[in-house]
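Novice: I would like to see how this sequence folds:
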Amino acid sequence: MIELSLAELREVAGFAVACAEPTLAIFERDCPDDPRARAALDEARGFAAGGDRTKALRVTALAAHRAARTAQELGRPAAADAARAAGHAAAAAYLHPLAKATQVWHILGSAAHAARAAELDAGDDRAAGTACLERATGLASPVVVSVLTRYPNAPTGGGRPAQLLRQLDAALRVAGGC
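Specialist: Prediction:
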């Protein structure tokens, strides 16, 4: 089991919100009548600021992921990844104290999907994703890096968001001296 304090969970959630927020504009531009991504970020922001870890975080995280599926079905892949980023931000509050690589998604999933949303919005330009990951690296506080380094390296497999996740994971571990 990994030791995690409520203050650390709040810090991770705040980081996830900061990573996802810039891509909310993509989602709202492409899906203007869908409030689910914003609701997830609002709940995560409230938790990070000291609010309770409530069922609303789980509900809005799942709803944001459903919004991502809807956006994908409508042929709006950048919006889909932006909604996934919001969903991961709300889910960050529920990082589990299990030493499993999959838990890295709770810490960095928001940043990885935000980077993919930026790439897709820029015509699949990898430089846009790299810029997002560099921004995320700068946003990661020593607390976020400390939490991350208690977990195994990001899992293998997956598509482009998973590649971005591993890239950010490696960068933060190097930055943190691990």
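Novice: For the rest of this, base every contact and every neighbour count on C-alpha atoms.
Specialist: Will do.
Novice: Need the single longest helix in the chain, by residues.
Specialist: helix 6-30 (DSSP state H).
Novice: what packs against it?
Specialist: The helices and strands touching helix 6-30, judged by 3 or more Cα pairs under 8 Å, 6 or more residues apart in numbering; DSSP states H and E, are helix 36-48, helix 77-91, helix 104-121, helix 126-139, helix 142-148.
Novice: how about a markdown table for those helices, with mean neighbour count added?
Specialist: Formatted as a markdown table, these follow (neighbours: other Cα atoms under 10 Å):
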| stretch | mean neighbour count |
| --- | --- |
| helix 36-48 | 25 |
| helix 77-91 | 34 |
| helix 104-121 | 29 |
| helix 126-139 | 18 |
| helix 142-148 | 18 |
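Novice: one more, for comparison:
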Amino acid sequence: MDAEQYGSLTYKQTVSYHEKLRAQVFRNVEKDFGGLGITLSEIAFKDANEASSWKTMWSKPEKAATWDWVRLYNEYRSRGGSRRFDMAIRRGGTLHGLCYGMMEGNRLVLRLHALERSPVNNELAGKVLDITLYAADLYASINGAQEIWLCDPVSPAHTRLYQSKGYSPVNNWRDDVTHLMLRLK
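Specialist: Predicted structure coming up:
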């Protein structure tokens, strides 16, 4: 859908458009990662509630994200509305990872604001990021985005991990990494 067609949609049509896109992306990613037996969906309140308990379960506190998943759930459902990108990753009914992001209004950038995997009993450890970035790339590409940003990395180790996936750090005037960026082809 081009920018002019997209711009003429009502709010309700925009919500429906993005819901269908997310569902399409989820089914494609499930198929492409078929050997893992994953199920993708939008984040439900129970997922956000479960993920909020993860920060106390990390064996190394520096790996723990500071996200308040319940607060994010409420914000993305109201303010985020139609353009949100939210994804829960399950395998065998167990929650293994979550991600919240948002397409900018002009649809040129998909910003991923919160991304985390379960710290315990995670059969998908080491794969949650790949699944998430693959899904985000697909969603962004379908929307005609030119970039994906991974905002506010949790730690320098996360920054290095994202760099290993092809993302480039963007620094502020104090030389702090504010986000990492991937230009889409």
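Novice: TM between them?
Specialist: For these two chains in superposition, a TM-score of 0.38 is obtained (TM-score structural alignment, normalised by the length of structure 1); 121 aligned residues with a Cα RMSD of 5.5 Å.
Novice: possible to save the helices and strands packed on helix 6-30 of structure 1 as a markdown table with distance to R10 of structure 1?
Specialist: Output for those, formatted as a markdown table (distance: least, Cα to Cα, whole Å):
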| stretch | distance to R10 of structure 1 |
| --- | --- |
| helix 36-48 | 4 |
| helix 77-91 | 11 |
| helix 104-121 | 11 |
| helix 126-139 | 14 |
| helix 142-148 | 10 |
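Novice: Of all the ones you listed, which one comes closest to C19 of structure 1?
Specialist: Closest approach to C19 of structure 1 among those (Cα to Cα): helix 104-121, 5.0 Å.
Novice: for A40 of structure 1, what are its contacts?
Specialist: Under the criterion of Cα atoms under 8 Å, 6 or more residues apart in numbering, the contact list for A40 of structure 1 reads 57, 60-61, 63-64, 86-87, 89-90.
Novice: Pick out whichever of these sits closest to P22 of structure 1.
Specialist: The closest of the contacts of A40 of structure 1 to P22 of structure 1 turns out to be A86 (Cα to Cα; 10.2 Å).
Novice: mind listing the strands in structure 2 by residue range?
Specialist: Ranges of strands in structure 2, per DSSP state E, are 38-41, 84-91, 94-103, 109-117, 147-151, 168-171, 177-183.
Novice: who wins for proximity to A135 of structure 2 among the ones you listed?
Specialist: strand 84-91 (8.8 Å).
Novice: Next, the angle strand 94-103 makes with the closest one.
Specialist: 160 degrees (axes from the mean of the first three to the mean of the last three Cα atoms, to 10 degrees).
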